[in-house]
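K.L.:
Coordinates for the following, if possible.
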Amino acid sequence: MMVRGTGLHSGEPGTVRFHPAEGPVRFWLGGLELRPLASSVVDTARCTVLGRDNLRLMTVEHLLAALFIRGIWEGLVIEVTGPEIPILDGSAQEWLAALEGIPALGPEAVRLSGAVRVEEGRSSVLAQPGEQFALTTTILFPHPRIGYQQVQCPPTPLEALAPARTFGFLHEVEALRAQGLIQGASLENALVFSEYGLVNTPRMLHEPVYHKALDFLGDLYLAGRPYQGQFVAHRASHRLHVELARLLEATPSL
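P.N.:
Below is the predicted model:
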């Protein structure tokens, strides 16, 4: 199966094909294999970017979130053309559909034996022991249509996060495009906030925090294996998510 689309930041076309293969999930691009691991992350500004040698693969988080939700850690090679995973509709729901039928394979979840916390200012991520995988995500934006939002999984199922789109603010568009970012953004693949309201229609109540939780799943996938424990992401960023994944990857028995 092949998925075609445009990169959110690069604006360039790209394709993704899924191939059954023994071993851990990995990307294949430019003649090289690239494992989706925190140790391979080279940038976290506005998206999560993997790199090896002179290759860079941008905006991997939504596809990785779909792999996390489906429980696919092994048995798949993901062939990619283009510098960026296509943004599609800005969420993970099309990736979930593309992965349907691919078996859930992977190691048993590691049970966290202690707590690990990464913080920066008022932002933090926390992993601590628990009887099952659980995620609490909170955000706080000084915007009348966002403010403080929280989602907890469970009771919210992880699959319910998948339709939540990336979001942004109208007043940032010009500056971001001047930096070479969001070249492929549109009202079809992003929820956009104007100064006091919304430019387009949200898909669900609290769509921004649902998307932040989705991003966290994609970045946590970079730890390299599933974990059993309680995770809390408070006003967090790709950088903090990836730093937590980096600590877990380096010390899987934490």
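K.L.:
make it CA atoms for all contacts and neighbour counts henceforth
P.N.:
Noted.
K.L.:
what ranges do the helices span in the stretch 151-254 of the chain?
P.N.:
Secondary structure of the stretch 151-254 of the chain (DSSP state H, counting those that start in this stretch): helices located at 173-178, 207-220, 238-250.
K.L.:
how about those in CSV, adding mean neighbour count?
P.N.:
Shown next, in CSV, are the helices of the stretch 151-254 of the chain (neighbours: other CA atoms under 10 Å):
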stretch, mean neighbour count
helix 173-178, 13
helix 207-220, 27
helix 238-250, 22
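K.L.:
May I see those helices arranged in TSV, with distance to Gly11 as well?
P.N.:
As requested, the helices of the stretch 151-254 of the chain are exported to TSV (distance: least, CA to CA, whole Å):
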stretch	distance to Gly11
helix 173-178	11
helix 207-220	20
helix 238-250	21
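K.L.:
distance of the residue of the chain most remote from its centre from Met2?
P.N.:
Relative to the centre of the chain, and counting by CA atoms, centre = their mean, the farthest-placed residue is Tyr196 at 27.3 Å. Distance, Tyr196 to Met2, using CA to CA, to the nearest Å: 40 Å.
K.L.:
one more to put side by side:
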Amino acid sequence: MRVHEKTLARSISYHGFGLHSGAEVNLTIHPAQAGTGIFFRRVDLPGQPEFKAAVSNVVSTVRCTALGLNEEVKVMTVEHLMAALHGLGVDNAVVELDNCEVPVTDGSAAVWVRLITEAGLVEQNRIREYLTLPGPVWVEERGAKLIALPAESFSVSYLFTSDHPAVGNQFAEYAVEPEVFAERIAPARTLGFAHEVEVLRKQGLALGGNPEIAVVIGTEGYLNEVRFPDEVVRHKVLDLIGDLALVGRLKAQVIGIRSGHHLNHLLGQQILATLGNSR
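P.N.:
Below is the predicted model:
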């Protein structure tokens, strides 16, 4: 069945702060013409530079995925917003923001889902293109693994492993469809270990972090109420969807074991290399 591309029916806006930078930011997502893809535009910088949400524009994968032209012209923590756009079926949009990081909202993609749903989507006069794999594609690094298998649709399976007794090993498997994404994946918040917070802040990261926007784990267990018993692994699925959205619309079964942003990016590169695509 041929599916048409979609964009937002109207612009949406959000004011918040960045998880790592702690900076206040105003973000607006505008509809875009068919065939545009997703673009980010830094309206606070001279000339309002913009760049496509693509694997080739990844400038960092340290604790988040950052896109840009260089270290000065970039946008950090794009993965939750990218996951929401991809998961709900938005193909074309321009994301304008006046600082260096996408707002963290509540640590999940639920706010983006709500705003996109309220705005609604419109079908465009262009057939959506999908990427299909000729065979298995995989990457691994330090015990973490990712494999993408040819499939008729996009699905993600993920195994999160932890020695922490309160967290343990968690497994999740989802077909990435709008309703499933909105209800079962998007609300899952980012993971934070209490003992890592000061270390991260000394590195200039997690400056906007607080217990309201994360699943916080201390030595005795969870320090706040979880939304799902397996919220940790659901969020890993969310991150993986957002990172792979930079590849394009895959028809693949993706299986992850303990992967993070860096390995997600490597899989994206490997998929495009396999397909002979320089996106």
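K.L.:
TM-score for these two?
P.N.:
Remark: TM-score between the superposed chains equals 0.94 [TM-score structural alignment, normalised by the length of structure 1]; 252 aligned residues with a CA RMSD of 1.8 Å.
K.L.:
Val113 of structure 2 maps to what in structure 1?
P.N.:
Applying TM-score structural alignment, one finds that Val113 of structure 2 aligns to Leu96 in structure 1.
K.L.:
so what's its match closest to, chain neighbours aside?
P.N.:
Nearest non-adjacent residue to Leu96 of structure 1, counting by CA to CA, 6 or more residues apart in numbering: Ala66, 5.3 Å away.
K.L.:
what residues are up against the one you found?
P.N.:
Residues counted as contacts of Ala66 of structure 1 (CA atoms under 8 Å, 6 or more residues apart in numbering) are 92-93, 95-96, 99, 162, 218.
K.L.:
try Glu84 of structure 1
P.N.:
By CA under 8 Å, 6+ apart, the contact set of Glu84 of structure 1 is 6-8, 10, 12, 14, 57-60.
K.L.:
need the contact list for the counterpart of Val233 of structure 2 in structure 1.
P.N.:
With TM-score structural alignment as the criterion, the equivalent of Val233 of structure 2 in structure 1 is Val209. When contacts are counted by CA under 8 Å, 6+ apart, Val209 of structure 1 touches 137-139, 149-151.
K.L.:
And the furthest pair within those residues?
P.N.:
Ile139 and Val151 (9.4 Å; CA to CA).
K.L.:
is it true that His4 of structure 2 touches Val122?
P.N.:
No: His4 of structure 2 lies out of contact with Val122 (CA atoms under 8 Å); the separation is 9.7 Å.
K.L.:
mind checking how far Val232 of structure 2 is from Gly87 of structure 2?
P.N.:
Distance, Val232 of structure 2 to Gly87 of structure 2, by CA to CA: 19 Å.
K.L.:
And for the counterpart of Ala144 of structure 2 in structure 1, the neighbour number?
P.N.:
Ala144 of structure 2 maps onto Ser123 in structure 1 when the alignment is built from TM-score structural alignment. Residues within reach of Ser123 of structure 1, counting by other CA atoms under 10 Å, total 15.
K.L.:
For Ser123 of structure 1, which residues are in contact?
P.N.:
By CA under 8 Å, 6+ apart, Ser123 of structure 1 lies in contact with 234-237.
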